[in-house]
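*Asks:* any chance you could fold what I've pasted below:
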Amino acid sequence: MSETRYELKVQDRTENGKQAMKKLRADGWVPVIFYSHGSEVVQLKMAYPDVREAIRSGERIFNIHIAGEQRRAVIKELQYHPVTEKVLHIDLHGVRLRDVVEIEVPLVIKGVPFGVKNEGGVLQHTIHELTVRCKGSDVPEHIELDVTGLRIGDAIHIRDIKSDVWTILEQGDVLLAIVQQQQKMEVETVETEESEFGLDEEEVSGEEKDDE
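*Replies:* Sure, this is the predicted structure:
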């Protein structure tokens, strides 16, 4: 995890209600609710460009200033518009560095497998994030998966990834990466209509003569 955390640019929010939220979004703001330990709930807002920048940062734990006090928070939920995919609402949860958190982190593939470079194989991987449990101070920026040693038929599962400070919550037998032999395209010979029906040129010519 980086020592300098990304700071969310939030402002206090007094607007409430459906119509007020609609106008808030039309003015370029995204409603934010900050939940912390106990029953603390703080209503905030962020400018939409700042929201996009924060998401693209790849950070998982953010600094946030509330009432002049610096806090730390994770994005617990993002609500998107079903058509435009713009962010409509953000839920933030306050965390302390000693707290145990469960959080999704990116899975990053490193290297080119031996089986791809030298054996004509292809690398298959479909999972791009994993959920980890750890202290707030130990949240990784990403989990790196080194695939350089994989030959054709070799695979990496979640159980193969070890750490002393965090635990992956998905099942250990989940496949993360595998090198497979490339599938060869089979060219099928298309039979001609004549061979399919057992007709040859002489038979066709004979039929034409009979018709005459």
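
*Asks:* every contact and neighbour count from this point should use C-alpha atoms.
*Replies:* OK.

*Asks:* mind listing what Val179 touches?
*Replies:* Applying CA atoms under 8 Å, 6 or more residues apart in numbering to Val179 gives the contacts 113, 115-116, 121-124, 150-155.

*Asks:* list the contacts of stretch 92-111.
*Replies:* Against stretch 92-111 from outside (CA under 8 Å, 6+ apart): 32-37, 60, 71-77, 127-137, 140-148.

*Asks:* returning to that earlier point: in ChimeraX, select just the buried ones from the contacts of Val179.
*Replies:* Selecting only the buried entries of these in ChimeraX, with 16 or more other CA atoms under 10 Å as the criterion:
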select :113,115,116,121,122,123,150,151,152,155
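
*Asks:* now the second one, please; I'll put the structures next to each other:
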Amino acid sequence: MSEHLLSVKKREGIGRGNSRRLRAQGMIPAVIYGKSGNCNFAVAERDFQMLLREVAGATAVITLNVEENQSIQALIHETQRDPLTDRFRHIDFLEVVAGESIHAHIPVHIVGEPIGVKTGGGLLDLVVHEVEVHCLPRNLPEFIEINVSALNVGDAVHLEDLPVLEGVHFDGEPDMVIVAVASPAKLEAATTTAEPEVEAEAE
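*Replies:* Purely as a prediction, here's the structure:
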């Protein structure tokens, strides 16, 4: 598992006024929750954006380097963005403790083009973009890769079909559909069925 570092600064003040001042200085208010207690931080917006590019959409354990030579391992739990500017307004981190199981949402990465799309006119439908797992931090996968090349129209990959990863347990119903190749006729029928409801709401 790759190591990802992020420098953070402790902040004493809280509230909207303090948060606005931080954002005006190019900082993002943040908080970490965990076994060591909750603590408020500020993260340089530029540093956080660089981290996201480095992680590239994967789930990763981040080492937060705090002042006074303190470091905390954490997951990015949630981010809030400004709906107008799309800039980050707040970040929630979740502390990770070595040797203790964690729950995380892992992105699904699709590889290949299904036979059913190439020759059968089917459409690839990624039903679930993330799967929930629990495992020790050292076993945390950055993403779940699914090769869909062999799928024909009507085929699907379920949770129970995902590759076995050492020390990783998938949470959810085994028959939950992750990705499928649907026929255009079925998708068109589903869209047509939904149309009257949309029109009724518009009235």
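
*Asks:* re the thing from before, quick one: buried ones out of the contacts of stretch 92-111 of structure 1?
*Replies:* For the contacts of stretch 92-111 of structure 1, a burial check counting by 16+ other CA under 10 Å picks out 32-36, 60, 71-76, 130, 132-137, 140-143, 145, 147.

*Asks:* so which of those residues sit within strands?
*Replies:* 32-35, 71-76, 130, 132-135, 143, 145 (DSSP state E).

*Asks:* hey, where'd the strands end up in structure 1?
*Replies:* Under DSSP E, structure 1 gives strands at 10-12, 29-35, 41-47, 62-66, 69-80, 87-94, 100-110, 121-124, 129-135, 143-146, 155-157, 166-168, 175-181.

*Asks:* minimum distance to Asp211 of structure 1: which of those has it?
*Replies:* strand 175-181 (57.7 Å; CA to CA).

*Asks:* which helix in structure 1 has the most residues?
*Replies:* helix 201-211 (DSSP state H).

*Asks:* do structure 2 as well
*Replies:* Max-length helix for structure 2 by DSSP H is helix 184-202.

*Asks:* gap between that one and the chain center?
*Replies:* Mean C-alpha position of helix 184-202 of structure 2 versus that of the full chain (CA atoms, centre = their mean, to the nearest Å) differs by 29 Å.

*Asks:* helices or strands up against it?
*Replies:* Where contact means 3 or more CA pairs under 8 Å, 6 or more residues apart in numbering; DSSP states H and E, helix 184-202 of structure 2 is not packed against any helix or strand.

*Asks:* one more pass at 10 Å, please.
*Replies:* strand 123-126 (3 or more CA pairs under 10 Å, 6 or more residues apart in numbering; DSSP states H and E).

*Asks:* list of residues touching the strand it packs on?
*Replies:* Contact with strand 123-126 of structure 2 is made by 108-110, 113-114, 116-117, 148, 151-154, 156-157, 177-184, 187, as judged by CA atoms under 10 Å, 6 or more residues apart in numbering.

*Asks:* do that again at 7 Å, thanks
*Replies:* 117, 178-184 (CA atoms under 7 Å, 6 or more residues apart in numbering).

*Asks:* can you put those in JSON lines and add distance to Val198 of structure 2?
*Replies:* Below are those laid out as JSON lines (distance: CA to CA, whole Å):
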{"residue": "Val117", "distance to Val198 of structure 2": "29"}
{"residue": "Ile178", "distance to Val198 of structure 2": "27"}
{"residue": "Val179", "distance to Val198 of structure 2": "26"}
{"residue": "Ala180", "distance to Val198 of structure 2": "26"}
{"residue": "Val181", "distance to Val198 of structure 2": "26"}
{"residue": "Ala182", "distance to Val198 of structure 2": "23"}
{"residue": "Ser183", "distance to Val198 of structure 2": "23"}
{"residue": "Pro184", "distance to Val198 of structure 2": "21"}
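
*Asks:* out of these, which are buried?
*Replies:* 117, 178-183.

*Asks:* thinking again about what came up before, of the contacts of Val179 of structure 1, closest to Leu8 of structure 1?
*Replies:* For those, the minimum distance to Leu8 of structure 1 (CA to CA) is 35.8 Å, reached by Gln124.

*Asks:* tell me the counterpart of the closest one in structure 2.
*Replies:* Superposed on structure 2 with TM-score structural alignment, Gln124 of structure 1 falls opposite Asp125.

*Asks:* show me what contacts Gly167 of structure 2?
*Replies:* 135, 139.

*Asks:* which residue is nearest the middle of structure 1?
*Replies:* Centroid-nearest residue in structure 1: His128, 4.7 Å away (criterion: CA atoms, centre = their mean).

*Asks:* once you drop chain neighbours, what's closest to that one?
*Replies:* Leu107 (5.0 Å; CA to CA, 6 or more residues apart in numbering).

*Asks:* show me what that neighbour aligns to in structure 2.
*Replies:* By TM-score structural alignment, Leu107 of structure 1 lines up with Val108.
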